[in-house]
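> model the following, please.
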Amino acid sequence: MAQRNMTCDVLVIGGGINGAGIARDAAGRGLSVVLCEKDDLASHTSSASTKLIHGGLRYLEYYEFNLVRKALIEREVLLRSAPHIMWPLRFVMPHAKGQRPAWMIRAGLFMYDHLAHRDLLPGSRGINLKTHAAGKPLKPEFARGFEYSDGWVNDARLVVLNAVDAAEKGAVILTRTLCEKAIRKDGRWQAALRTAGGEQLQVSARCMVNATGPWAAHFLQTATPQTSGKTLRLIKGSHIIVKRLFDHPYAYIFQHPDGRIVFAIPYEEDFTLIGTTDIDYHGDIDRVAIDSDEIAYLCQLSSQYFEKEITPSEVVWSYSGVRPLVEDEAADAAAVTRDYRFELDAQDAPLLTVFGGKITTFRKLAEEAVDLIAPALSNRHGTWTAKACLPGGDIHGPRPQNRSVREFDKFVQNLQQKYAWLPPALMARYARAYGTRARAMLDGRRVLADMGEELAPGLFAVEVNYLIHREWATCAADILWRRSKLGLHLPPNTAEKLDAWLAGQQENTLLARA
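Presented below is the predicted three-dimensional model:
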């Protein structure tokens, strides 16, 4: 098998949110970019978040004011850029005896409201849980509480859409491609890549970015001649999914006596998402999974608040991820900073390593990362992502607008009217997943028969082919659990059937080429 050779300005290692964001930013500045990811996009940490675009209310008590302010600013920037996969969410915090005094919570919420300018999100307020809709599922002893705003995000789709935008601006996205070795030679990085099928690729890059998340230090040690002075602290966060616990649109934030908090969030219409844990992790990063103690902890804490007791037997799905946090002096895993750090080795061929970060600040991180490497690449293009929509988010034109967030339901209704031959619930799902790109997926189709084979209830061949050809999906897990969460809704044998169909499609393609 012949070896393929590629050249680029920037080689990005890692297809999580930071790597995809950096690839997008760099490609938009006119730099040639190659991104390689050893698995699927968003396979690990970036699809295992609590799925919030938030400032991080609890970080205020650790005096992380700069981080919170930066995240609060980004919260509305992101909501405007992708209103299909992000939207505002109101949180309810029940107040119980023995917790922080009410005046302290009010002070914290006042600061949260005013650390950054808000256009889209209403401020906080005290509420009477005896009359508020969110009080009904709670135990009767919770009589008062607080309500405040943050945002929700489809985290895995956020990664994919950044990669899509990067590719449309010229970047080459290589999934299931491992960077085995990278050395400096003649003022460039010479990187040896290997695909899952065994194909060897050689990439010659003027600059390399290590955005491998939890693998950042490991990558430096095993694939490059570099070492790092920074230490990562790996923190495992786990979540459980249970059948829907309440009918209203609010989310909850519950406080634990030890200072930790747990969210209970409306999820995928039929479910409630509960998380997260914060524990130090020392195991295999490629095989992170929830354990029985974490499940028991999340069930127990939630049951302290909800009238209905939640037991481990009611968990229908769970997921875990490892957050790569920059090591500091904090003894408590929950107190370790979520801010990010860069390490720039500015030799002939620069190497930038990204440490830490959180999903809310990915765009700012990417912008600052490209700012650091641009001078060495003689690139003077200004920053641009704060004023640009992500693919599908251009509901009212190419520039982000508040009305795209506020009027998203009207956008859905318009699509449902235009494609009245599709079931309204299916069109609503397409609108949320693909935004304006739903029109491209449905282009030329006039009746349900034009959608191709229905591979599972509500999953047609046209969507699967779109995900394969436009979003790098290759298997059922990519489609059912990362590009969507249809795996929660469809029969258990759907993945097996879908993989068989995909294998058949691939075989037919090979026969056609023969």
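
> contacts, neighbours, all on C-alpha from now
Will do.

> tell me where the chain has helices.
Using DSSP state H, the helices found in the chain span residues 17-28, 65-81, 102-114, 155-168, 216-223, 292-303, 362-373, 402-406, 408-418, 424-434, 437-441, 461-471, 476-477, 494-513.

> any idea which of those is most buried?
Of the helices of the chain, the one with the most neighbours on average (mean count of other Cα atoms under 10 Å) is helix 17-28, at a mean of 30.

> please provide the structure for the following sequence as well, for comparison with the first:
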Amino acid sequence: MGGSSIPDLVILGGGVNGAAIARDAAGRGLAVTLLESGDIGGATSSASTKLVHGGLRYLEFGALGLVRKALIERDRLLAAAPHISWPLPFLLPLVPGGRPGWMLACGLLLYDHLARRRQVPGACRVDLRAEVAGGALKPGIRHAFRFFDGWVDDARLVVLLARDAHDRGADIRVRDGAVRARFADGLWQVETASGQRLAARHLVNATGPWAETVARDLLGLADPPRLRLVQGAHLVTRRVNRTEEAFLLQQEDGRIVFLLPYARDWSLVGTTETPVAQPGDAAITPAEEAYLLAAANAVLARPLTPQDIRHRFAGVRPLILEEGKSDRETTRDWRFHIHERVPATTVVGGKITTFRRLAEDLVSHLFPKTRPWTRTATLPGGDVPDLGGKTARANFLLWLRALKARFADHDPALVERLASLYGTEAEAMLAGGLGERRPSGLFEAEVAHLVAREFARTEEDMLWRRTKLALTLEKRPLRPRVRA
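Purely as a prediction, here's the structure:
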């Protein structure tokens, strides 16, 4: 397999699923090439709500299997990448017109029961008048449930998956997507945008919302999967509370909206589920912005205004088309669409929490003689030593404290920023010298690392998806030296 000059597997799409499949396959000794037309994780996978969760609301639709599967993967990711993911406390306020307290209590009890909970505590009822976080809410909102899920830097997650795949031998090609692919004489013949040609025994279409179009038009297959495309819109606003708690807000239409701490100094409000016709149509609408602001302002003591919005983003999620079901009811599970008469599979659906399990199941299906390995493997930078903490995140925080002490001549906030992005790899970066600090806030050592090790090619790659430093920049064109 891996010793042949012909790849065992060509993967189209460098989102979370494509990168995870490349990583899993490369770690089994397979020859893998991943083709991505843009940046790694540059579309849907960097426009999520950043949550690693089982999907509490899916319990209403009886999706116990999906919830349990996702909760197991939640714990695995929190253990594998404690620098970019961590347990996130949620407050679920009890509000007039919302689900009754007994129903929420039963749902949370079931949610905790389905989870292994090695990395997060269980749920409880709290009096908001005795909680610091309660000060952000209107005085009439007095009680809530506290429960835990996980948060992840989605864009960094995808980059680290691709990094790990590359380190294990995968050929990762960014900004050079497939423009034509045909199956002939027992092999896939693929041509890329740069004119490169390669052959492969198997092809996986992991292009997310573009999967139906790619299968039909680029691969020339007569049996493309049918997708339902929905847009999820988000607002980045001023920070609305002083604590690390997130809020889960019930809506009169039965949906929920999240209000999350984000990138240290901001809050993230999301998300919507608006049908869209084309995968490239992602753009937040005035109606979505108004909906999200209204959801937040229904509970906040100090309302948000459009002037409080620092950034807006939207991503298109590809859902399995299930006739007769609404967007809320449509499953977030995945399916493998096995194409007829050719060795090609299109990945349909899925969610960011379950990327590892999806990849493991697919590679095991395609190459049943190989062995899974990712269940306990860490991601680059996540190999934090066991310092006696009860969880992976606790060990990370103990390690971070020691790192700040070791590099006491540096600003502790800088050390924390680097550690929270690069994990244990920040240690070598600090020891080797950071070099000049650019106007963007990036240091020379960071830029070198992002280009050489994290597939970054543009200032947008570096300042938005890799670091989020763009949020702190003034609204002005980026300096030429940053671009260079």
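
> to residue 249 of structure 1, which of the helices of structure 1 lies closest?
Distance to residue 249 of structure 1, taken as Cα to Cα, is lowest for helix 408-418 among the helices of structure 1, at 14.7 Å.

> average gap between that closest one and structure 2?
By mean Cα distance after the TM-score superposition for structure 1, the fitted helix 408-418 of structure 1 averages 1.5 Å away from its aligned residues in structure 2.

> what stretch of structure 2 does that helix fall on?
The alignment of helix 408-418 of structure 1 onto structure 2 (TM-score structural alignment) covers residues 396-406.

> quick one: residues contacting residue 89 of structure 2.
Going by Cα atoms under 8 Å, 6 or more residues apart in numbering, residue 89 of structure 2 touches 146, 147, 148, 149, 244, 245, 246.

> how many residues are close by the fourth one?
Summarising burial for residue 149 of structure 2: neighbours were counted as other Cα atoms under 10 Å, giving 25.

> equivalent analysis for the first one, please.
Other residues near residue 146 of structure 2 number 22, with proximity taken as other Cα under 10 Å.

> so which residue is dead centre in structure 1?
residue 155 (2.3 Å; Cα atoms, centre = their mean).

> please produce TSV containing the contacts of residue 89 of structure 2, extended by distance to residue 104 of structure 2.
Listed next are the contacts of residue 89 of structure 2 as TSV, based on distance: Cα to Cα, whole Å:
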residue	distance to residue 104 of structure 2
146	11
147	11
148	14
149	15
244	22
245	18
246	17
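
> of these, select the buried ones using a PyMOL command.
Restricted to buried positions by 16 or more other Cα atoms under 10 Å, the PyMOL selection for these reads:
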select buried, resi 146+147+148+149+245+246
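
> once you drop chain neighbours, what's closest to residue 403 of structure 1?
Of all residues not flanking residue 403 of structure 1 in the chain, residue 396 sits nearest, at 7.8 Å (Cα to Cα, 6 or more residues apart in numbering).

> that neighbour -> structure 2?
Under the alignment (TM-score structural alignment), residue 396 of structure 1 pairs with residue 385 of structure 2.

> tell me who's in contact with that match.
By Cα under 8 Å, 6+ apart, the contact set of residue 385 of structure 2 is 395, 396, 399.

> nearest to residue 210 of structure 2, of the residues you listed?
Closest approach between the contacts of residue 385 of structure 2 and residue 210 of structure 2, by Cα to Cα: residue 396, at 37.4 Å.
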